[in-house]
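**Q** coords please:
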Amino acid sequence: MTGIQEKTASVNNLEECLKCTVCTVYCPVTAVNPGYPGPKQAGPDGERYRLKNSAYYDESLRKCLNCKRCEVACPSGVRPADIIQAARIRYSKHSPSLRDRLLASTDFVGGIATVMAPIVNGMLSLRPVKVLMDKTIGVDAHRQFPAYSGEKFTTWWHREAEKGQSAFSKHISYFHGCYVQYNFPRLGRDLVKIMNAVGYGVHLLSGERCCGVAKIANGLIGDACRDAQRNMEAVRRSVFKENRTVVATSSTCVLTMRDEYSELLGVDNSDVRSNINLATRFLHTLVDSGEIKIAFRKDYLKNVAYHTPCHMARLGWGVHSVELLKMIPGLNLNVLQQECCGMSGTYGFKKENYKYSQAIGQTLFDNISAANPDVVATDCETCKWQIEMSTPYKVLNPVSIIAEALDVDETRKLNGLC
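**A** Here you go, the predicted structure:
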């Protein structure tokens, strides 16, 4: 643990902070929670004191969403969110509770829940169970849980897809993540459908673990570091031994592996960082370069509102999802003003955060209602959970919308596969 703390001691150029407070203006937590000092004070300002004396650390830093809107807004390239998260790693005396450990143990909980998905889903929807969780472990009784699938994505892939992937001349490795594996395998199946139609074989990333974002947020840093090391070993095998780039469908998984492994956990990924990509960026780059072509069904008609997740905004890659959706002839696209949904992974599940989580997301919910779409598109699974719980609208990843609209036979012909 000491090694990790030392590596995060100087996370970035905090002295470049101009004290302009634009980060505080864009902070969604500051707007609804007066108990949070804001990213300037909690980040660069506070770090100057903490570097002199660790006693200046304040547990109010746990109120930070880590949405990184402050980093997008900063005119000087300072990363207040990373400074705050690094300070939590180095100085916090808070020991993860049972709730924190359960929320962070996505592989453990997901592996058990999928085996008895109907029972688990039914139990988690019962009001008495929710009240019990609220009173005992601090998961807010109002929070709806995402449903677990009765079959893991990898089970489907081995049974239905694995055999045919070697027939393609080009290949990718898929980092499916916990959400696709345990909650929504359809998204993984949709990616396989698209990639196969444009001539790419899809392979599982051998030895994949959870990206670790929930462990970082809940203080299980040793476990997060071990998972990060294993994931980077898997990525290196894919890139250097199998000559495959790694593609994911979650904007948060991508941001965590590309940026937070090195900045927060001290896990070096410099040799493979550029080979970790988001599915929509990967696809759009191929289309834009003329390497692949995509055809869409003429009968696909839909009004879609696109929500840019905060971590997608931090990556700067929202344009790729938007441009792909714009290619669908029968799709009427409304790109919403970028607002935080307030969920931020496990943050919105916690009793002490729930009312702030909902207050943060209210502007987004109102904007969605005003747009009144057939479906909301977003690249983040926890944004999906928050929006579906707080509005009457269905939410899909852009990959799933593209797969719905895809004319598979025509796309295969355009790419010389027939």
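
**Q** only C-alpha atoms for contact and neighbour calcs from this point on.
**A** Fine.

**Q** all strands for the stretch 251-400 of the chain, in order.
**A** In the stretch 251-400 of the chain, the strands defined using DSSP state E, counting those that start in this stretch lie at 276-278, 302-306, 331-335, 375-377, 395-396.

**Q** And for the stretch 51-200 of the chain?
**A** So, for the stretch 51-200 of the chain - with DSSP E, counting those that start in this stretch - the strands run 170-175, 200-204.

**Q** among those, which is nearest residue 315?
**A** Between residue 315 and those, the tightest spacing by C-alpha to C-alpha is seen for strand 170-175, at 17.4 Å.

**Q** Compile the strands of the stretch 51-200 of the chain into CSV and extend it with columns for mean neighbour count.
**A** Formatted as CSV, the strands of the stretch 51-200 of the chain follow (neighbours: other C-alpha atoms under 10 Å):
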stretch, mean neighbour count
strand 170-175, 23
strand 200-204, 22
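
**Q** that older thread, format the strands of the stretch 251-400 of the chain as JSON lines; extra columns: distance to residue 120 and mean neighbour count.
**A** As requested, these are arranged in JSON lines below (distance: least, C-alpha to C-alpha, whole Å; neighbours: other C-alpha atoms under 10 Å):
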{"stretch": "strand 276-278", "distance to residue 120": "31", "mean neighbour count": "24"}
{"stretch": "strand 302-306", "distance to residue 120": "31", "mean neighbour count": "21"}
{"stretch": "strand 331-335", "distance to residue 120": "36", "mean neighbour count": "17"}
{"stretch": "strand 375-377", "distance to residue 120": "27", "mean neighbour count": "24"}
{"stretch": "strand 395-396", "distance to residue 120": "22", "mean neighbour count": "22"}
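
**Q** here's the other one to compare against:
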Amino acid sequence: MRDQLGDALLGVLREIKCTFDPKNIFNPGKIFADDHHKIDNHLRENFTRPLELPFQPVLAFAFKDRSFIGNLEQCNGCGGCLKHTGIMCPTFMATGEEVMSTRGRANIIRAALELRANGHDPLKSEELDAALTNCLSCKGCTPECPSNVNLALLKAEMLYARWCRDGLPLRERLLSNVDLLGKIGCAMPKLANRVLGSRVARVVMEKTIGLSARRSLPHYANQRFDKWFGEHAVAGVGDPGRVSAINDRG
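**A** Below is the predicted model:
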């Protein structure tokens, strides 16, 4: 600013600042006070050192340079996700915590990658777990964020890299085999429902696999739907027609 205005005019602006803000309340130390706050300091630590990934991304990114880092850096910190209307971000709307917003999660992922040089695990930390596991992967950030940050895609990439390295956790291993659990539950629905409704069993599940004991679990029907349908099918019906299945996971 001194190069643009000169010392004389800069001194006048400082006098105006002192007149209207004698206690230096507004933007203290940032405007006209001294030369400590310049345009080229207080920047990110890695401003001149690009982020490096400890894994090879496998997903196809649609924006920027089709890379993980390019999508991560799309978050410019505008705070559009810190609101209580619209669809982005539902976890921030529920908690009001910065870490539960799209911006907060992007900053935590960025910080985890930056701290890798200091010996920190870029794929596993308490802060990273809180940011990723509470993301609903609803993709509300993708269409509503001004920069189209796709946090669900970043989350999937980070978790996939961690699980490839450390193995699939018990909770994810169980829930990914829901068909097997269904077959076991349908084989003895009364016993399965009694176990699922037991307070002791739910506390054990909360301690071991992280399913809240306050959450009621769905019960198994006494008769499987395919067997019920076979018993109630209308005889003599011709071509039942075609059924279309839509994959909405992409």
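
**Q** Any idea what the TM-score is?
**A** For this chain pair, the superposition-based TM-score is 0.54 by TM-score structural alignment, normalised by the length of structure 2; 175 aligned residues with a C-alpha RMSD of 3.7 Å.

**Q** re earlier: would you convert the strands of the stretch 51-200 of structure 1 into a markdown table that also reports distance to residue 259 of structure 1?
**A** Shown next, in a markdown table, are the strands of the stretch 51-200 of structure 1 (distance: least, C-alpha to C-alpha, whole Å):
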| stretch | distance to residue 259 of structure 1 |
| --- | --- |
| strand 170-175 | 16 |
| strand 200-204 | 22 |
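
**Q** of those, which approaches residue 214 of structure 1 most closely?
**A** Using C-alpha to C-alpha, the nearest of the strands of the stretch 51-200 of structure 1 to residue 214 of structure 1 is strand 170-175, at 16.4 Å.

**Q** returning to that earlier point: quick one: closest of the strands of the stretch 251-400 of structure 1 to residue 227 of structure 1.
**A** Smallest distance to residue 227 of structure 1 across those (C-alpha to C-alpha): 16.0 Å, for strand 276-278.

**Q** Tell me which of the strands of the stretch 51-200 of structure 1 sits nearest to residue 247 of structure 1.
**A** Proximity to residue 247 of structure 1 (C-alpha to C-alpha) singles out strand 170-175 among these, at 5.1 Å.

**Q** For the strands of the stretch 251-400 of structure 1, could you give me TSV that also reports distance to residue 126 of structure 1?
**A** Shown next, in TSV, are the strands of the stretch 251-400 of structure 1 (distance: least, C-alpha to C-alpha, whole Å):
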stretch	distance to residue 126 of structure 1
strand 276-278	36
strand 302-306	31
strand 331-335	36
strand 375-377	27
strand 395-396	23
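
**Q** Residue 125 of structure 1 is nearest to which of the ones you listed?
**A** Residue 125 of structure 1 lies closest to strand 395-396 among the strands of the stretch 251-400 of structure 1, at 19.5 Å (C-alpha to C-alpha).

**Q** Can you state the residues of structure 2 onto which the closest one aligns?
**A** Counting by TM-score structural alignment, strand 395-396 of structure 1 lines up with no residues of structure 2.

**Q** just stretch 185-192 of structure 1 next, same as before
**A** Alignment note (TM-score structural alignment): stretch 185-192 of structure 1 is unmatched in structure 2.

**Q** so who does the counterpart of residue 158 of structure 2 in structure 1 touch?
**A** Matched by TM-score structural alignment, residue 158 of structure 2 corresponds to residue 87 in structure 1. By C-alpha atoms under 8 Å, 6 or more residues apart in numbering, the residues touching residue 87 of structure 1 are 47, 57.
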